[in-house]
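Student: How does the following fold in three dimensions:
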Amino acid sequence: MLDAYTVAGLLASLSALWILRSFLTRDKASHQLPPGPKGLPLIGSLLDLPRRQEWETYSRWSDVMSVTALGQRIVILGSFEATMDLLEKRSAIYSDRPYLALTGDLVGHQKTIPLCPYGDRMKKLRRLFTKTLGTRKLVESFEPMIREGVQDLMLNLLDSPDKFREHILLMTGANALFLSHGLRVKDPKSERIFHLANIVAQDFAILATPGRYVVDYLPFLQYVPSWIPGTGWKKDVAQYKQHVEDAVKIPFEAVRRAMASGTEIPSFCSRNLQDPDDSPDHEDCIQYGSMAMYTGALLLASCVLAMILYPEVQTRAHAELDSVLGSERLPDFSDRDSLPYINALCSEVLRWLPVTPLALAHKTTEDDTYNGFFIPKGTIVQPNSWRLLHDQNIYRNPTEFMPERFLAGNGREPELDPKNMAFGYGRRICPGILLAESTLFITIATMLSVLKFSPVEENGRYVMPPVQQTDGLVSHPVPFQCNINPRSAHAEELVRSAVEMR
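Tutor: Have a look, this model is predicted:
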C-alpha cells in the first residue's frame, strides 16, 4: 500500500493536471471574459472568493465580473439588466445547473428540481408542479391545509412565544409534508418523517453552498479510495445520501398505503400518482419532485425582526387589518385584494433580507457574448440576488424596511416587484411561486391581526436586535429575542376557537 506522502503527491499532481487541462482546453477568446481578480497560476482566483457573506463582497465588484477557480469559470451577475438579459431573454442557453459531484451525483440532489440538469427530466418535474400548483385555482384547493397550519402557528406563538423560531420551522416543515404527501404532523419530536424533512432541508443548505467540498470543483476525487488521507468527506456522503433516500421513500410509501385504503389526503404525490402516465421514471419524478417543498427557511423571522425595528410599519399594518376585518374574524385568502399594505409588506419581507442572497447558480450550454465580453460554454453564472434587491437605482433607501415602496401614490409608481428576483430566474424560477405567495400572505396577515411584536427590555432600556444574516446558501436573521403578545384577549380567543372547531 502506498504511504501517505506518496498518495498526497499523486493527488496534488492529479489536481494540477486537472486544472491545467481546464486552462488548455478553454476557448482562445477567454481573455475577453468580464473583468475580475487576476488570480494565481493553476488555482486562479480561489483565494479571492469570500468564505462568508459572499453577497456583500460580490456587491462591491462590478455589475458583471468573472473569476476562475481551479479551472472553473464563474461569472457573477450584480445588475438587474444583465441578469434579465442573460437568464431571462437568453434562457435557452442559461438554464442548466453546474455539475456538483458530491451534492448532485453522489448524494442524489441532481434528481430534484433545484439541481436537476436542464433537459427532459427537469421539464417533467416542472410539469408535475404545473398540474398540481400551476394556477391560482389549483392552489385554492390547498388553502384549508395552509390555514390550519397558520392557526397552529398562532396557537404555539401564544403559548410559548420565546420559541418563535422553533414554531416557524415547525409550521414550515409540517406544511411541506401536508402539501407534498398529505401527512399530518401531530408530534414533531417523535415523528421520523417530519425529522427527515427538516434534516434534508438543512443538509441541502450546507451541501449547495459554493466551495463547501473540493470534490465539487475536482470531480475525479470522488473515485479516490476512502482509505486515503483527506477523504473523510466520503463518510459525510453516505450520511447525506441516506437522508435523501429515506426522505424520498418513507413518506411516498405512506401515501401509497393511504391510497390503497382510500384514506389519502389530496397532495402533490397523490394527485400525480392518479395520473395515468406509465413512463418508467414517473414515480421516481414524483418522489424526488416532492422534495422541492422541503425548506428550512426562516422567512417569517425577517418579518418579526422588521416589526420590532420599524414599529410604525406594524402600527399601519394593524390599522389596515382592523379596518377590513373589524374584530370579529381572522383574515382569509379572500381578503388579499382588500389589504394592499399587507401585500406590500409581504413583498418587502421578500426583498429586505432574502432567503437566498445568492441564487442557485446557472450554467451555460453554449458559448455566448454579452456587451463585448465572451462567456464560454460551461461557465457557472451566479446571480447576486442580494445586490439586485438592494440596488439603489431600483429601490430608494434599499437597506430600510419600507412596504410603501410597492404602493402607488403622490405621483410615484410602485417600485419593482421583488418576486422577479426572490423566486429564481428564467426557466429555473420556483414552480411553486403561487403557493409560496399565498402562504406568505395568509401567515403574515394572520400573525399581525393577532399579535404585537416589541423589543425586550434590559435595565429599563429596549434592546434592539441587529440586522444580520447567517452565512450559507439559505440565509436568515441571526437568532434574536423579542416580546410577542396577543393584541387583545378577543384576538387570542379567535385563534383558540378556530383550532377547537376544526
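Student: can we go C-alpha only for contacts and neighbour counts from here?
Tutor: Will do.
Student: Kindly check the end-to-end length of stretch 125-139 for me.
Tutor: Stretch 125-139 stretches 18 Å from its first residue to its last (CA to CA, to the nearest Å).
Student: one more to line up against the first:
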Amino acid sequence: MSPSADGHLALLAALPVSFVVITALKRFLPRGQHKPPLPPGPIPLPLLGNILSIDTKQPWLTYTQWGAAYGDLVFARILDQEVVIINSQHLAQALLDKRSRVYSDRPYLATLEPFGLSYNMGFARYSDEWRLSRRIFHQTFRPDSALKFRPMQIRRAHEMIVNLIDDPQHYYAHFATFSSSVTMSAVYDYETSARDDPLIHLVVNAVEASAGVMTPERAMILKMFPFLLNLPDWCPGSSIKRDARVTTNLSNEMVNVPFDYVKQHMVDNPISSRSSMVGEHLQRMEEQGQGLKPMLETALKAAASTAFVASYETTSSTLMVFVLAMLLYPDVQRRAQAEIDLVIGRDQLPTFEDRASLPYIDAVLRETLRWEPVVPLGIPHATISEDIYDGYFIPKGATVMCNTWGISRDEKRYHDACRFMPERFIDDNGKLTDDDPARYVFGMGRRICPGRHTADASVWSAIATMLATVNISLAKDDQGETIHFTPEFTAGITRYFVSSWVLPSSHY
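Tutor: Just a heads-up that it's a prediction; the model follows:
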C-alpha cells in the first residue's frame, strides 16, 4: 500500500461515529476551572484536529513554521492525540532532561506487537523491562567501555575504503556494511564478510520490511480497527495482516539467529566469544538464579537487536549526508584533506590518537550531524503524568516531539543555516567551540541514545579515513560530462540522501 493510500485510509478510519463521539466529549468538555492554559498552537478543526495542516512527508517543516509563529513550545491535536512540540534545545533540556521522570515514556504504537517489533527498546514504553535492557546496553556502550571498540572501528573503516575504491558505484552498500559490521563485532563478536554477508542481509531485509509498515498511518488504522489482524487472507483489507506475518518472521530471524550464533560460539570458543555484549552478559546470566534467566535473556535480545537496527539505519544515513556535503561543498573537502596532510602526512591513515589534532575534521562531523539530521524529529516521547511548565498545562499521555530539524536550522544560532559550514564550530583560535549538535541529535533525557559514543566514533573513523584516501565527486556519463542531480531524501523516522551519481575515487 502506498503512503498516500495509507494516509487516505487513516483519515477515513478517524470518522466512525463511535470515534466522533469519544473525541468530541474528550475535546469539548471543560478541563477544570483551575488548570493553566495549554501551550499556544494552531487552531484545530473539529474531530480532525490539525492533521490537514501537516506536511505528511516532512512534518518537521510544519513544526518549524509553527515554532516561528507560536514559540518554542507548541500544542496541536492530530485526530484524538494531544501533541506537544519542542522547538529549542534549551526547552528540550528543561523538560526531557531535568523533568525526565515525566517525559520518559513512549506513545502507544498499535503496530509494534503485531508486526514483531516489540523487541525494539527504542519504541518500548517506560517499564522495568525497558530499564533492564537499557542497563545492559549502557554497560557495554558507556564512554569508558566503548573505548575497547576503537581498534575494530578503525579496521572496519579501512575495509570500507578498500570496498569503495574497488567498487565505488555501490558506496551506500559499503556504508551499510561498515555500520553493521561494527555493531556485529561489538554485540555478537561476529566477523562479517566484506560483502554480501548473510547476517547483514538478514538485518537489511528485516529493517526494510519494517520501514514500510512502521508508519503513523498504519498505527492509526490498527488502533481504530484491530479486527483487521483477524480477517481471512482473501478478504479486502487483509493486507495488513499479511504484512504483519512477513515482518514478524523477518524480525524474529534477525533477533534470534545472531543470538544463537553467540551461544554456539561460546561453546566452541568460550574465551574470545565473551568479549561481545551478548557473550559477556550470557556469562553473567550463568551466574544468576534460574528464575531470572528468561527475563534477562529477553532483555539481552532486545538490547542486542536494537543496537543492530539503530546502527544500520543511522550511521549509514549520516555517512550519506557527509557524501552529499562533500559533493556540494568541494572547498570543505579540500580544506579537510589539507588538515590531514599537514598533521598526519600522506604515508599513514588517521587514528583516534590523532583526533584532538584534527579540529576541522571534528567540525565537519558536527556540521554533518547538524546540516541534515537523519532523525529530524527524534523518537517521540510521551508524558507519564500531567505537568505545568512556564504557566502552561501539559496533559498526561501527550505525545512530545523534539523538533531536531528546527533546532538545527535556527538562524539565530546558525547563521545561513542551510549552508554546510564547518567553520561555525571553530573559534578565532582554531579550536572547537562548545556547541556540539551531538547534544541534541542523539536525543535527550532517559531516552537518549545509549550507543551515541560508539556511533560518534564510527562516523568519525569513516569520515577521517575517507577524507585521507578518496575524493568524492560526481560521476560522469559516457561522453565524460558530469552528471548533475537534485538531492532527494527518503521519508520516514530516519531519512537519508539517495543518489547513484556519486563516484568516490582514489585521493592519492
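Student: Overlay the chains and give the TM-score.
Tutor: Remark: TM-score between the superposed chains equals 0.88 [TM-score structural alignment, normalised by the length of structure 1]; 477 aligned residues with a CA RMSD of 2.7 Å.
Student: residue in structure 1 matching Q139 of structure 2?
Tutor: Residue pairing (TM-score structural alignment): Q139 of structure 2 is matched to K131 of structure 1.
Student: Neighbours of that match, how many?
Tutor: 14 (other CA atoms under 10 Å).
Student: Please identify the helix or strand for it.
Tutor: Element membership of K131 of structure 1 [criterion: DSSP states H and E] is helix 120-133.
Student: Same check on R77 of structure 2?
Tutor: strand 73-78.
Student: Then S190 of structure 1?
Tutor: Counting by DSSP H and E, S190 of structure 1 is part of no helix or strand.
Student: cool, the one 10 residues further on as well?
Tutor: With the criterion set as DSSP H and E, the secondary-structure element containing V200 of structure 1 is helix 192-207.
Student: now what about that helix, what contacts it?
Tutor: 103, 173-174, 177, 185, 188-189, 212-213, 240, 243-244, 246-247, 250-251, 294-296, 472-474 (CA atoms under 8 Å, 6 or more residues apart in numbering).
Student: now do 7 Å
Tutor: 103, 173-174, 185, 188, 240, 243-244, 247, 251, 294-296, 472-474 (CA atoms under 7 Å, 6 or more residues apart in numbering).
Student: Kindly report the same for stretch 113-126 of structure 2.
Tutor: Contacts of stretch 113-126 of structure 2 (CA under 7 Å, 6+ apart): 104-106, 112, 130, 244-245, 247-248, 251, 302-303, 306.
Student: now do 8 Å
Tutor: With contact meaning CA under 8 Å, 6+ apart, stretch 113-126 of structure 2 is reached by 104-108, 111-112, 130, 133-134, 210, 229, 243-245, 247-249, 251-252, 255, 301-303, 305-306, 379, 447.
Student: Which among those count as buried?
Tutor: 104-107, 111-112, 130, 133-134, 210, 229, 243-245, 247-248, 251, 255, 301-303, 305-306, 379, 447 (16 or more other CA atoms under 10 Å).
Student: give the contact list for the alignment partner in structure 1 of R346 of structure 2.
Tutor: Counting by TM-score structural alignment, R346 of structure 2 corresponds to S327 in structure 1. When contacts are counted by CA under 8 Å, 6+ apart, S327 of structure 1 touches 490-491.
Student: go on, Q151 of structure 1?
Tutor: With contact set as CA under 8 Å, 6+ apart, Q151 of structure 1 has these partners: 495, 498-499.
Student: same question, C269 of structure 1
Tutor: 180-181, 252, 255, 286-287, 290.
Student: where does it land in three-state SS?
Tutor: helix (DSSP: H, G, I helix; E, B strand; the rest coil).
Student: That one matches what in structure 2?
Tutor: Looks like C269 of structure 1 aligns to V278 there (TM-score structural alignment).
Student: With A302 of structure 2 as the reference, measure out to that match.
Tutor: In terms of CA to CA, V278 of structure 2 sits 11 Å off from A302 of structure 2.
Student: Any quick PyMOL command for the buried ones out of the contacts of helix 192-207 of structure 1?
Tutor: Under the burial definition 16+ other CA under 10 Å, those of these that qualify are selected in PyMOL by:
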select buried, resi 103+173+174+185+240+243+244+247+251+294+295+296+472+473+474
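Student: so which of the contacts of helix 192-207 of structure 1 comes closest to I19 of structure 1?
Tutor: Distance to I19 of structure 1, by CA to CA, is smallest for T103 among those, at 20.6 Å.
Student: and the angle from the one helix or strand A254 of structure 1 maps to to helix 192-207?
Tutor: Secondary structure assignment for A254 of structure 1, by DSSP H and E: helix 233-261. If you take axes from the mean of the first three to the mean of the last three CA atoms, to 10 degrees, helix 233-261 of structure 1 sits at 140 degrees to helix 192-207.
Student: how big's the offset between helix 233-261 of structure 1 and structure 2?
Tutor: Its aligned residues in structure 2 lie a mean 1.1 Å from helix 233-261 of structure 1 after superposition (mean CA distance after the TM-score superposition for structure 1).
Student: Span of stretch 382-397 of structure 1 from start to end?
Tutor: 25 Å.
Student: Show residues contacting that stretch.
Tutor: 55-56, 58-59, 74-80, 83, 351-354, 356-362, 398-399, 405, 415-416, 418, 421-422.
Student: Which stretch of structure 2 lines up against it?
Tutor: Residues 401-416 of structure 2 are where stretch 382-397 of structure 1 lands, counting by TM-score structural alignment.
Student: which other helices and strands contact the helix holding A254 of structure 1?
Tutor: helix 164-181, helix 192-207, helix 268-273, helix 282-289 (3 or more CA pairs under 8 Å, 6 or more residues apart in numbering; DSSP states H and E).
Student: How far does it sit from its chain's centre?
Tutor: 21 Å (CA atoms, centre = their mean, to the nearest Å).
Student: Okay then, goodbye and thanks.
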